[in-house]
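Engineer: quick one: sequence plus predicted model below, questions after.
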Amino acid sequence: MRVFVTGASGWIASAVVPELLTAGHQVLGLARSDAAAAKVAALGADVQHGDLNDLEGLRAAAAASDGVVHLGYNHDFSQMSAAADTDRSVIDAFGEVLAGSDRPLLIASGVLGLANGRTATEDDRPDAAAHPRVANAAATLALADRGVRSIVVRFAPTVHGEGDYGFTRMLAGIAREKGVSAYVGDGANVWPAVHRLDAGSLVAGAIDRASAGTILHATAEEGVPSREIAEAIGRSLDLPVKSIPADQAVGHFGWIGPIFAADSPTTSEKTRRLLDWHPTHNTLIEDLDAGYYSSPR
């Protein structure tokens, strides 16, 4: 199978590409810069130069491929609305090309906010009006009715590993700046987590095994208590650890405060059964204790 991958040089996709190649697929990776192109080529993939705004180029690449893994996204939180609009345009473009072909289209979504007061599952279908990315996921799933093998992978908020620049890196940076590693309230609320290499193997397996309209959860750990995360950050940075009241979360953490304070247990039981997926890499706490977050990026 020839698979077109957007965001191919990115944090998750750069773990997906080797998995696809190992499985015997050919990979065409989208790269928007010379540096990204060099990274994609080093992974062993062919390179298509361009970006997510080049819809004609994306359509042509999808038309020449047997499937699409769409992981490219602008994660600048100051441009969330524009990023979601671009993402929807890309999904619609891929849907037009793949309609009636039963070729796979896999996109990324997230698990935060799926359920309140209980463990979220792959069966949860949040209201599309809740967030533009939720609406984009729903639009992708609806492509199953048009003959597209549509797949949505909901990733844990923490996709960790050496070189991670996401939420956990932000929390470590805040702790370094404030001189204390904090958690909110009693710290019993949990974050799901997955190692990027386990996430990569899940996506590659989904391209081969998942049927149209499938939702998968890339969560190796159902939920890591935020207090344990804060304690591990404290150990890695040799900083004290303390609780802060919920009404001070934004003041201490900034915009990430309510996210870190959220309680989001999420199971991946159905995903594991469907794909025979067995995460084997480090847990989040093991990566924190390994020192991957102890120095500034």
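Structural biologist: Cool, the structure landed.
Engineer: make it CA atoms for all contacts and neighbour counts henceforth
Structural biologist: OK.
Engineer: following element in sequence after the helix or strand hosting residue 153, please.
Structural biologist: In the assignment (DSSP states H and E), residue 153 maps to strand 149-155. Next helix or strand after strand 149-155 toward the C-terminus (DSSP H and E): strand 158-160.
Engineer: for that following strand, packing partners?
Structural biologist: With contacts defined as 3 or more CA pairs under 8 Å, 6 or more residues apart in numbering; DSSP states H and E, the packing partners of strand 158-160 are helix 167-178, strand 190-195, helix 196-209.
Engineer: among those, which is nearest residue 17?
Structural biologist: Evaluated with CA to CA, the helices and strands packed on strand 158-160 place helix 196-209 nearest to residue 17, the distance being 7.7 Å.
Engineer: now the angle between strand 149-155 and that closest one, please.
Structural biologist: Helix 196-209 and strand 149-155 are oriented at 160 degrees to each other (axes from the mean of the first three to the mean of the last three CA atoms, to 10 degrees).
Engineer: just the residues contacting helix 196-209, thanks.
Structural biologist: Outside of helix 196-209, the residues that reach it under the criterion CA atoms under 8 Å, 6 or more residues apart in numbering are 11-17, 19-20, 23, 67, 104, 106, 151, 153, 155, 159-161, 218, 220, 274-275, 277, 279-281.
Engineer: also this one, for the comparison:
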Amino acid sequence: MRVFLTGATGYVGSAVAEKLVESGHSVVGLSRSDAGDAKLRAMGVIPHRGDLNDPQSLAQAALTSDGIIHTAFGNNFDDFTGMVGTDLLALTTMLTSLEDKNKPIVVTNGPAFLGDSGDGIFDESAPIDESSYFAVRAKPDLEALQAANRGIRSVVIRLPFYVYGKGGSTFIPVQIGAAQKTGLARYIGEGANRASSVYVEDAATAYVKALENAQAGSLYHLSDGFDASAKQIAEAIGENLNVPAISTTFEIAEETFGTGLANFFSMNSCISADKIKHELGWSPQANHNILEDIARGSYKIGR
């Protein structure tokens, strides 16, 4: 299968690219620079120049592909609404290119717009929390799932807050960097709020399984079943850097991380992966958990 992959040079996308190549697929990866082109070629991926702000570049690649995996998303969490708007335009462009072709597209999202999971665990039936700071992020989710009615084998994968491993991640390096700068590993309030996680290579395997086998309109949560608390994450960072883990206020967290990330770091977000395990036979294979990896594994400073 010739697969167009957005976010191919990114953290999750590059892991997905490697799994696709290993599985025998031809991969065309979205790239914005000469450095990106070189990185993709080194992985056996064909570079395609463009970005999410250039819908025409996405349409061109989509029209010549047998399927799409969309992992790209911005990183300016202080303009969360703007990032979602860009993502939605990119997604609708690619969906239009696939209409009535019964080709697969696997779209990435997260569970934040479901709101705070409290003491529970959200499965795929959990409703959108319209009062959530992140509610706007549901729009691409709904657009992708509804595309199943337009002759598109659309699938959504919701990644947990923490995709970890290989020293990367969206959030962990930010938290480690803040602790290095201040000499303190901070958590908000009591730090009892918990969030699910998954190892990046296990996530990549799920994308390939979804591309190859998922039914149109499928929605899957990913989690390894280990839901670390914010305090545990901070303590693991503290062990790594040999700095204390301390409680802080939401206001100080806003000053440190910005409003968007402070909201992430203060909420419970626990999700169940039972559905993808049952329907696609996916299961996490990592032999360590996120706390071990932060404290003594791939994130260890000076290793």
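Structural biologist: Yes, it's here. Just so you know, these numbers come straight off a predicted model, no measurement behind them.
Engineer: TM-score them against each other, please.
Structural biologist: The TM-score (TM-score structural alignment, normalised by the length of the first structure) is 0.92; 296 aligned residues with a CA RMSD of 2.1 Å.
Engineer: narrow the contacts of helix 196-209 of the first structure to those in helices?
Structural biologist: Residues of these located in helices (DSSP state H): 13, 14, 15, 16, 17, 19, 20, 274, 275.
Engineer: dump the helices and strands packed on strand 158-160 of the first structure to CSV, plus distance to residue 138 of the first structure and mean neighbour count.
Structural biologist: Putting these into CSV (distance: least, CA to CA, whole Å; neighbours: other CA atoms under 10 Å) gives the following:
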stretch, distance to residue 138 of the first structure, mean neighbour count
helix 167-178, 25, 19
strand 190-195, 22, 25
helix 196-209, 18, 22
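Engineer: tell me how many other residues surround whatever residue of the first structure lines up with residue 166 of the second structure.
Structural biologist: Per TM-score structural alignment, the equivalent position to residue 166 of the second structure in the first structure is residue 162. Neighbour count for residue 162 of the first structure, taken as other CA atoms under 10 Å: 13.
Engineer: tell me who's in contact with residue 162 of the first structure.
Structural biologist: Residue 162 of the first structure sits next to 287, 292 when contact means CA under 8 Å, 6+ apart.
Engineer: the first structure: which residue goes with residue 213 of the second structure?
Structural biologist: In the first structure, the residue matched to residue 213 of the second structure (TM-score structural alignment) is residue 209.
Engineer: cool, and residue 27 of the second structure?
Structural biologist: By TM-score structural alignment, residue 27 of the second structure lines up with residue 27.
Engineer: can you check residue 12 of the second structure too?
Structural biologist: Using TM-score structural alignment, the equivalent of residue 12 of the second structure in the first structure is residue 12.
Engineer: now that match. Nearest residue, chain neighbours left out?
Structural biologist: residue 196 (5.9 Å; CA to CA, 6 or more residues apart in numbering).
Engineer: give me the aligned partner of that neighbour over in the second structure.
Structural biologist: For residue 196 of the first structure, the aligned position in the second structure is occupied by residue 200, per TM-score structural alignment.
Engineer: what of residue 267 of the first structure?
Structural biologist: In the second structure, residue 267 of the first structure lands on residue 272 (TM-score structural alignment).
Engineer: now do the same contact list for the closest residue to its match other than its chain neighbours.
Structural biologist: The spatially closest residue to residue 272 of the second structure, leaving aside those adjacent along the chain, is residue 123, at 5.3 Å (CA to CA, 6+ apart). Taking CA under 8 Å, 6+ apart, we find residue 123 of the second structure in contact with 221, 271, 272, 273.
Engineer: for residue 8 of the second structure, see how far away the spatially most central residue of the second structure is.
Structural biologist: For the second structure, the residue nearest the mean C-alpha position is residue 159 (4.7 Å; CA atoms, centre = their mean). Distance, residue 159 of the second structure to residue 8 of the second structure, using CA to CA, to the nearest Å: 16 Å.
Engineer: what do you get for residue 301 of the second structure?
Structural biologist: 26 Å.
Engineer: more neighbours, those two?
Structural biologist: residue 8 (28 against 15).
Engineer: so the more buried one, which of the three states?
Structural biologist: For residue 8 of the second structure, the assignment made with DSSP: H, G, I helix; E, B strand; the rest coil gives coil.
Engineer: now do residue 224 of the first structure
Structural biologist: Per three-state DSSP, residue 224 of the first structure ends up strand.
Engineer: that one matches what in the second structure?
Structural biologist: That one, residue 224 of the first structure, aligns with residue 228 by TM-score structural alignment.
Engineer: for the residue nearest to its match when sequence neighbours are not counted, give me its contacts.
Structural biologist: Sequence neighbours aside, residue 194 is the residue nearest to residue 228 of the second structure in space, at 5.4 Å (criterion: CA to CA, 6+ apart). Listed by CA under 8 Å, 6+ apart, the contact set of residue 194 of the second structure reads 227, 228, 229, 230, 267, 268, 269, 270.
Engineer: again, only using 6 Å
Structural biologist: 227, 228, 229, 268 (CA atoms under 6 Å, 6 or more residues apart in numbering).
Engineer: out of those residues, who has the most neighbours?
Structural biologist: Highest count within the contacts of residue 194 of the second structure by other CA under 10 Å belongs to residue 268, 25 neighbours.
Engineer: distance check, the residue nearest to residue 272 of the second structure against residue 267 of the second structure.
Structural biologist: Distance, residue 123 of the second structure to residue 267 of the second structure, by CA to CA: 17 Å.
Engineer: also residue 207 of the second structure?
Structural biologist: Residue 207 of the second structure sits 26 Å away from residue 267 of the second structure, taking CA to CA as the criterion.
Engineer: likewise residue 154 of the second structure?
Structural biologist: Residue 154 of the second structure is 29 Å from residue 267 of the second structure, by CA to CA.
Engineer: the two: who's more crowded?
Structural biologist: Neighbours per residue, other CA under 10 Å: of residue 154 of the second structure and residue 267, the larger number sits with residue 154, 32 against 21.
Engineer: need the counterpart of that one in the first structure.
Structural biologist: Using TM-score structural alignment, residue 154 of the second structure pairs with residue 150 in the first structure.
Engineer: so what's its match up against?
Structural biologist: Residue 150 of the first structure makes contacts with 104, 105, 106, 141, 144, 212, 213, as judged by CA under 6 Å, 6+ apart.
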